[in-house]
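In: what shape does this take:
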Amino acid sequence: METSDLKIISADVRKDIIKMLSLAGTGHPGGSLSSVELLVSLYFKHMKFNPKDANDQSRDYFILSKGHVCPVLYAVLARLGYFNPDELCTLRKTGSRLQGHPAKDKELPGIEISTGSLGYGLSIGAGIAAGMKQSKKNNRIYVLMGDGEQQEGSIWEAAMSAAHFKFDNLCAIVDDNGLQIDGATKDVMNVNPLADKYRAFGWNVIEIDGHNLEAVDKAYLQFKTEEGRPTAIIAKTVKGKGVSYMENLVEWHGKIPSKELVEKALAEIDRSLR
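Out: As a prediction, this is how the structure comes out:
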């Protein structure tokens, strides 16, 4: 798939996110929007999966560690045919399979594990990676985390073990948008220099612009050729990317735009393709 195609898909996913959250009246737009290119490139170009059989044993695994940004994952899965896109409008509704955080018990195809409490996704990914290695299988495991999430100690226990056991089938992706619910990550609990930390733990580290689809593509390709150690992709992103009044503002971590602002956001996203 060409970069131009991925740009169109990314814009469509952004519009899905805005519409879903507007209908729900609650949720997390900022981090969902900052993760778009990372997931679009991964799913539409790099991962092995089968929408008709979500439990296909040859599939790659995706763990959304920062579970609150599930709107971006739901939008991508729907566009790939895991479920009917009409179901997106049920986000956070009573009885919906599209909960405010991914819920495995709702039996939504494409959801590998329930997440929400931050800090556990990398440990889960490392566990799956260990199982694949022991079974001599070639499945790859991708884990998307937030930069604020790096403040959790469990992240670094997993990072240490993944490097020690040489899990080169494991790729950690950090959506480094610099903001978390309480403010700037550097003010709440500074995690920088993040790339140096992963290098010190023995990881292959790739630093990229997380909105540059060519750079994202190259990073995933590099991960696939790395041997003997796990890969961490530190993706510098913009919280609220694609919607000017949301970009780099912490208040849009969990705030829903008014009807008028929804229309403004959708128009801006459309203009970005011209």
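In: C-alpha from now on. contacts and neighbour counts both.
Out: Noted.
In: who's in contact with stretch 210-229?
Out: Contacts with stretch 210-229, where a contact means C-alpha atoms under 8 Å, 6 or more residues apart in numbering, come from 3, 6-7, 34-38, 41-42, 46, 162-163, 166-169, 171, 175, 202-204, 206, 208-209, 231, 233, 235-237.
In: tell me the SS of residue 62?
Out: Residue 62 falls in the strand class when you classify it by DSSP: H, G, I helix; E, B strand; the rest coil.
In: I misspoke; the intended subject was residue 245.
Out: In three-state terms, and counting by three-state DSSP, residue 245 is coil.
In: quick check: it vs residue 265, distance?
Out: Note on residue 245: its distance to residue 265, by C-alpha to C-alpha, to the nearest Å, is 8 Å.
In: for the stretch 1-150 of the chain, which segments count as helices?
Out: Under the criterion DSSP state H, counting those that start in this stretch, helices of the stretch 1-150 of the chain are mapped to 3-24, 29-34, 36-41, 70-79, 121-134.
In: can you pull out the strands in the stretch 151-274 of the chain?
Out: Ranges of strands in the stretch 151-274 of the chain, per DSSP state E, counting those that start in this stretch, are 170-176, 179-180, 183-184, 204-209, 231-236.
In: export those to CSV and append columns for mean neighbour count.
Out: Listed next are those as CSV, based on neighbours: other C-alpha atoms under 10 Å:
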stretch, mean neighbour count
strand 170-176, 27
strand 179-180, 24
strand 183-184, 16
strand 204-209, 19
strand 231-236, 25
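In: make JSON lines out of those strands and add distance to residue 91.
Out: Listed next are the strands of the stretch 151-274 of the chain as JSON lines, based on distance: least, C-alpha to C-alpha, whole Å:
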{"stretch": "strand 170-176", "distance to residue 91": "23"}
{"stretch": "strand 179-180", "distance to residue 91": "22"}
{"stretch": "strand 183-184", "distance to residue 91": "26"}
{"stretch": "strand 204-209", "distance to residue 91": "29"}
{"stretch": "strand 231-236", "distance to residue 91": "27"}
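In: this one next, for a side-by-side:
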Amino acid sequence: MTTTTIRRPDVSVEELEDLSYELKVKLLKLCGSYSGSVHIGGDLSVADMFTALFQYGMRVDPSDIANPERDRFVLSKGHAAVAMYIAMSIRGFFDYDEIVRTYGQLDSAYGMHPCKVQLPGVEASTGSLGHGMPIATGMALHGKQAGADHRVFTIVGDGETGEGSIWEAALAARSNELGNLVVLVDRNHQLMTSMSEDRVVLEPYVEKWAAFGWNVMEIDGHNMSELVGAIDALPPADSNRPTAIICHTVKGKGVDFMEKNIGWHAGSLSQADLERALASLAASRKES
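Out: This is a model prediction of the structure:
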């Protein structure tokens, strides 16, 4: 295994917070440069989680994307692809300027949902909600059967956990004792057109995962210390229970006019809105 494929425990929480802020600024600037809609609300709710994974928690090497010992990542919440692209660009996988220049264009590698055929380094094509976690479960099962020591990580939106395929995968993961599978749930309590509990009663949420036999953690998904602590507390990959990290988040986090605002599930920013959003993000960082 090359040294860059090893996790980066030398990165401090403060450095991770800086990298997460960089990701959010770049998200907003892309949203301001693209004429179509960007899923900016949900991108902002997972930005800290992406930073913790790609800059700290996962064994990956941008220069050796096929390394068999690498950790795998599947974005089950496929419409948060922009946040993933930018997180990976900060780690060195992609060029940010190329993302901005080509995003959403015909034949671009950087589409609204990730495509592994178009973009080497992406482990699975996702976008249809409820599909990514079952794919990750299959990857984890293969890894276990092969005797590998890597983990498979996936980010799942809480809204998509209304899909039966998620719970079928949860049953399969526990039944096959996939301790190498880690699911981070973006629990922002919000869907595209409503709050989640208005459509699907998910609570008691943590207890549901625990009832399926999973190892469950519950954290503030915007607190980098808690994200790092959850990653550090993961049981060994060869343990017999998969882990669900329930990350309580806010859709549109850090931008006052986007937070918990149904209208900002997706959209684009005018120059004036971009300046306002960047100022709000900077102010919220100082307050935290």
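In: about what we covered before: for the strands of the stretch 151-274 of the first structure, which one sits closest to residue 100 of the first structure?
Out: Of all the strands of the stretch 151-274 of the first structure, strand 179-180 sits nearest to residue 100 of the first structure, with 17.3 Å by C-alpha to C-alpha.
In: pull the residues that contact stretch 87-98 of the first structure.
Out: Around stretch 87-98 of the first structure, the neighbours that count as contacts under C-alpha under 8 Å, 6+ apart are 16, 19-21, 23-24, 26, 71, 74-75, 78, 99-100, 103, 106-108.
In: mind giving me the ChimeraX command for buried ones among these?
Out: Buried subset of those, written as a ChimeraX selection, criterion 16 or more other C-alpha atoms under 10 Å:
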select :16,19,20,21,23,24,26,71,74,75,78,99,100,103,108
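In: quick check: nearest residue in space to residue 81 of the first structure, chain neighbours excluded?
Out: Of all residues not flanking residue 81 of the first structure in the chain, residue 51 sits nearest, at 5.9 Å (C-alpha to C-alpha, 6 or more residues apart in numbering).
In: map the one you found across to the second structure for me.
Out: Applying TM-score structural alignment, one finds that residue 51 of the first structure aligns to residue 62 in the second structure.
In: so its match touches residue 92, yeah?
Out: Yes: between residue 62 of the second structure and residue 92 there is a contact under C-alpha atoms under 8 Å: 5.8 Å.
In: compare those two (neighbour count), which wins?
Out: Between residue 62 of the second structure and residue 92, residue 62 has the larger neighbour count (other C-alpha atoms under 10 Å), namely 16 against 13.
In: nearest spatial neighbour of the aligned partner of residue 255 of the first structure in the second structure, skipping sequence neighbours?
Out: By TM-score structural alignment, residue 255 of the first structure lines up with residue 267 in the second structure. With sequence-adjacent residues excluded and distances taken as C-alpha to C-alpha, 6+ apart, residue 267 of the second structure is closest to residue 37, at 4.2 Å.
In: so how far is residue 52 of the second structure from the one you found?
Out: With C-alpha to C-alpha as the criterion, residue 37 of the second structure and residue 52 of the second structure are 26 Å apart.
In: equivalent analysis for residue 242 of the second structure, please.
Out: Residue 242 of the second structure is 19 Å from residue 52 of the second structure, where distance means C-alpha to C-alpha.
In: how about the aligned partner of residue 39 of the second structure in the first structure: what's its closest non-neighbour residue?
Out: In the first structure, the residue paired with residue 39 of the second structure according to TM-score structural alignment is residue 28. Spatial nearest neighbour of residue 28 of the first structure, chain neighbours left out: residue 254 (4.2 Å); criterion: C-alpha to C-alpha, 6+ apart.
In: surely that neighbour touches residue 33?
Out: No: judged on C-alpha under 8 Å, residue 254 of the first structure makes no contact with residue 33 at a distance of 11.8 Å.
In: residue 136 of the second structure - how many residues pack around it?
Out: Residue 136 of the second structure: 28 neighbours (other C-alpha under 10 Å).
In: counting neighbours, what do you get for residue 68 of the second structure?
Out: With neighbours defined by other C-alpha under 10 Å, the count for residue 68 of the second structure comes to 13.
In: so residue 138 of the second structure versus residue 26 of the second structure, what's the distance?
Out: Distance, residue 138 of the second structure to residue 26 of the second structure, using C-alpha to C-alpha: 33 Å.
In: and residue 109 of the second structure, by the same measure?
Out: Separation of residue 109 of the second structure from residue 26 of the second structure (C-alpha to C-alpha): 18 Å.
In: again, but for residue 98 of the second structure
Out: Where residue 26 of the second structure is concerned, residue 98 of the second structure sits at a distance of 12 Å (C-alpha to C-alpha).
In: residue 97 of the second structure pairs with which position in the first structure?
Out: So residue 97 of the second structure corresponds to residue 86, using TM-score structural alignment.
In: ugh, wrong one, I meant residue 26 of the second structure
Out: Under the alignment by TM-score structural alignment, residue 26 of the second structure pairs with residue 16 in the first structure.
In: do residue 211 of the second structure as well
Out: So, by TM-score structural alignment, residue 211 of the second structure is matched to residue 200.
In: and what of residue 142 of the second structure?
Out: Match for residue 142 of the second structure (TM-score structural alignment): residue 131.
In: so what's the residue count around its match?
Out: Using other C-alpha under 10 Å, residue 131 of the first structure has 13 other residues around it.
In: what's the answer for residue 211 of the second structure, then?
Out: For residue 211 of the second structure, using other C-alpha under 10 Å, the count is 11.
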